[in-house]
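Student: how would this look folded up:
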Amino acid sequence: MSTPTSSTAAKAEALVASATGVSEEKKPATTAPDYSMFSTPSSLTDVVLVVEGKKLHVSQALLCLASPAFLKMFEGDFKNKTEVPIADKKYADFVEFLLCIHPSTCKPVQRETLDIVLPLADEYEVESLMQRCEQFVLNLFQLKDAQRSDPSNVELVHFLYLSDKYKLSALLDACVIKAKYRTYEGEHGIKTLREFNLLSADTKFRVLSGRTSLLEVTLTGVQMFKQRLDHIVTPECNGCYGPVYNHTSPGCRVQLKSDLLAYFDKLTSYFREDPRYVEVSEGRKLAVKQAK
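Tutor: Sure, this is the predicted structure:
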């Protein structure tokens, strides 16, 4: 991958200093972005991007410094061009993208803009903006506000889809952990959502593997509890004294054990009879074998 020349980088640094007027350390944490900043040329702009027929006056050096994709464009087909058409993009979306990468604004990622700037950051290879998008969602998960930190199935699967599609590994790990505890089947299950079915096979496997591990822990606990039930019943049943020993008294420990065992057998039979459980288990064994 090409990198900006030293002269280009030096020019970009000078432009950053001129545009901001302050160093990175002293730059205000938040500034009101000027949405008209790209509408007119200035001494700092030297190229025009044309989006939906509208002109955006920008600095070629700054774009090259932020985006390897722009660098390839300006060193290739659009070398020495003063106007560059940007096809198949919305003007408002592209302005939002530029505001996020321009050093004088560096607009923060927001929930309303995440789905706008992340695809553009990926397309134009702006790694720093992609990391900011990832960190934005991770920060949501850490909020004390339970509703925002623990999103609905729809929003969680959307974040899972974004992290899978754009290779955001830290966010993907966090989403998989959350997804494995969510309802899988049924009207509100994650399996029924369109974006879940768009996930890569590897990510689906990670979610299902995590759920299987939880089920195995549950089944292990059930088996241990069944063993402990054997110590509840004594040779004599105090709840069944009388002419008929049928163990039907509500306080009978023998009947309690029988009822619990029947319930556990029914619970575990779901996993023995459900072919999907077998498929997931076999799939995990195969993956482990292939990894070796």
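
Student: rest of the way, CA atoms for contacts and neighbours
Tutor: Will do.

Student: host element of Leu49?
Tutor: strand 47-51 (DSSP states H and E).

Student: residues near Ser163, how many?
Tutor: 23 (other Cα atoms under 10 Å).

Student: contact partners for it?
Tutor: With contact set as Cα atoms under 8 Å, 6 or more residues apart in numbering, Ser163 has these partners: Glu134, Ser169, Leu171, Leu172.

Student: quick one: residues in contact with the strand holding Leu49.
Tutor: So strand 47-51 is in contact with 55-60, 81-87, 89-91, 94, going by Cα under 8 Å, 6+ apart.

Student: from those residues, list the buried ones, please.
Tutor: Lys55, Leu56, His57, Val58, Ser59, Gln60, Val84, Tyr91, Phe94 (16 or more other Cα atoms under 10 Å).

Student: next, the second sequence, to be compared with the first:
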Amino acid sequence: MSAAGKKYDNKDTDLVPEVKRLKSSFEKQDISLVVGGKRLYINKAELMEKSPVFKTMFTADFKEKNALEIQLPDKDLHHFLMFLRCTLDGYDDSINDLNVHFIIPIAHEYQVKQTLDKADLFLSNHYVNRNLGGNACKDIVNGIIEAEKYDLTQTLNTLIDFASRKKFAYISQASDFNAISKRVLHKISMARWQKDIDGNTGKQCTASNGSYEVRN
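Tutor: Now for the predicted structure:
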């Protein structure tokens, strides 16, 4: 049979998951997202696979179910493009210092767990690599607020540890300190207590011989 007359199998039932995933970026682009007045042509099936929000939008009884164009008027084009290129298959864009804080809110809104987890891991490592002394109190406080808001578990745990080792007199003066939830403040206090951190010095309460100091 000539190439022109050959029939092709479009069901992909014979493909292993990884090959099927990579091939998805080359499928028919059957829907457009209008962001910042510009059309972005996307494969609906891939978008549904990545985002439960889009899956519901396209399968439940919403006006978008059979639409060929979806308007997203409140989204920033640059930020949304960074999100898509770090989320959709076929792109090699990585999460970095320049895009992570723009990607996180969008990934959280559309419940794209894979992208949110990557951002969470990146941020956690970012803070760890700077060490305790390299993270100012205001950065720790702002990071905690962001991690709480967007459910960044690894980042939150890292910053709770750092906050527990900062002097209370300093960290409590950070401008948004009072925006930290009572639940997280409790975790910071418990971490400080469990590690015997002195709130005045930010250091462990140890005597000169290396044993723990008992304080009345």
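
Student: what's the TM-score for these two chains?
Tutor: Scored against TM-score structural alignment, normalised by the length of structure 2, the superposed chains reach a TM-score of 0.75; 191 aligned residues with a Cα RMSD of 3.1 Å.

Student: returning to that earlier point: take the buried ones among the contacts of strand 47-51 of structure 1 and keep only those in helices.
Tutor: Gln60, Tyr91, Phe94 (DSSP state H).

Student: and which of the residues you listed is nearest to Val126 of structure 1?
Tutor: Phe94 (13.5 Å; Cα to Cα).

Student: structure 2: which residue goes with the closest one?
Tutor: Here Phe94 of structure 1 is matched to Phe80 in structure 2, going by TM-score structural alignment.

Student: quick check: its match vs Gln204 of structure 2, distance?
Tutor: Using Cα to Cα, to the nearest Å, Phe80 of structure 2 is found at 45 Å from Gln204 of structure 2.

Student: again, but for Gly133 of structure 2
Tutor: For Gly133 of structure 2 relative to Gln204 of structure 2 (Cα to Cα), the value is 15 Å.

Student: repeat that for Glu148 of structure 2.
Tutor: Relative to Gln204 of structure 2, and taking Cα to Cα, Glu148 of structure 2 is found at 27 Å.

Student: likewise for Gln114 of structure 2?
Tutor: 37 Å.

Student: ok, now Phe177 of structure 2?
Tutor: Distance from Phe177 of structure 2 to Gln204 of structure 2, by Cα to Cα: 23 Å.

Student: just Asp176 of structure 2 next, same as before
Tutor: In terms of Cα to Cα, Asp176 of structure 2 sits 26 Å off from Gln204 of structure 2.

Student: who has more neighbours out of the two?
Tutor: Ranked by neighbour count (other Cα under 10 Å), Asp176 of structure 2 and Gln204 place Gln204 first, with 16 against 13.

Student: could you report the neighbour count for the closest residue in space to the more buried one that isn't next to it in sequence?
Tutor: In space, and not counting its chain neighbours, Gln204 of structure 2 is closest to Ile197: 4.4 Å by Cα to Cα, 6 or more residues apart in numbering. Other residues within reach of Ile197 of structure 2 by the criterion other Cα under 10 Å amount to 20.

Student: Ile197 of structure 2 touches Ser164, doesn't it?
Tutor: Yes. Using Cα atoms under 8 Å, Ile197 of structure 2 makes contact with Ser164 at a distance of 7.3 Å.

Student: name all residues that make contact with Arg21 of structure 2.
Tutor: Asp89.

Student: that one and Leu98 of structure 2, how far apart?
Tutor: 27 Å.

Student: quick one: stretch 124-132 of structure 2 to chain centroid distance?
Tutor: 16 Å (Cα atoms, centre = their mean, to the nearest Å).

Student: same check on stretch 159-170 of structure 1?
Tutor: On Cα atoms, centre = their mean, the centre of stretch 159-170 of structure 1 falls 5 Å from that of its chain.

Student: helices along the stretch 51-200 of structure 1, start to end?
Tutor: 60-66, 68-75, 91-101, 111-123, 127-141, 146-149, 153-165, 169-179 (DSSP state H, counting those that start in this stretch).

Student: tell me which residues in the fifth one are buried?
Tutor: Right, the one you point to is helix 127-141 of structure 1. So for helix 127-141 of structure 1, counting by 16+ other Cα under 10 Å, buried means Leu129, Met130, Arg132, Cys133, Glu134, Gln135, Phe136, Val137, Leu138, Leu140, Phe141.

Student: now the residues you listed in a markdown table, with distance to Gln223 of structure 1?
Tutor: Shown next, in a markdown table, are the buried residues of helix 127-141 of structure 1 (distance: Cα to Cα, whole Å):
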| residue | distance to Gln223 of structure 1 |
| --- | --- |
| Leu129 | 50 |
| Met130 | 46 |
| Arg132 | 46 |
| Cys133 | 44 |
| Glu134 | 41 |
| Gln135 | 41 |
| Phe136 | 42 |
| Val137 | 39 |
| Leu138 | 37 |
| Leu140 | 38 |
| Phe141 | 35 |
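
Student: out of the residues you listed, what pair is the most spread apart?
Tutor: Leu129 and Phe141, at 18.9 Å, using Cα to Cα across those.

Student: count of residues packed around Ser164 of structure 2?
Tutor: 26.

Student: so who does it touch?
Tutor: Per Cα under 8 Å, 6+ apart, neighbours of Ser164 of structure 2: Ile188, Ser189, Ala191, Arg192, Ile197, Gly202.

Student: once you drop chain neighbours, what's closest to the spatially most central residue of structure 2?
Tutor: With distances taken as Cα atoms, centre = their mean, Leu116 lies nearest the centre of structure 2, 2.9 Å away. Ranked by Cα to Cα, 6+ apart and with sequence neighbours excluded, the top spatial neighbour of Leu116 of structure 2 is Ala107, at 5.7 Å.

Student: quick one on the thing from earlier: which among the contacts of Ser163 of structure 1 end up buried?
Tutor: In those, the ones that pass as buried (16+ other Cα under 10 Å) are Glu134, Leu171, Leu172.

Student: quick one: map the second one onto structure 2.
Tutor: Going back to what we said before, that points to Leu171 of structure 1. In structure 2, Leu171 of structure 1 lands on Thr155 (TM-score structural alignment).

Student: quick check, its match in contact with Val128.
Tutor: No. The criterion here is Cα under 8 Å, and Thr155 of structure 2 misses it with Val128 at 9.3 Å.
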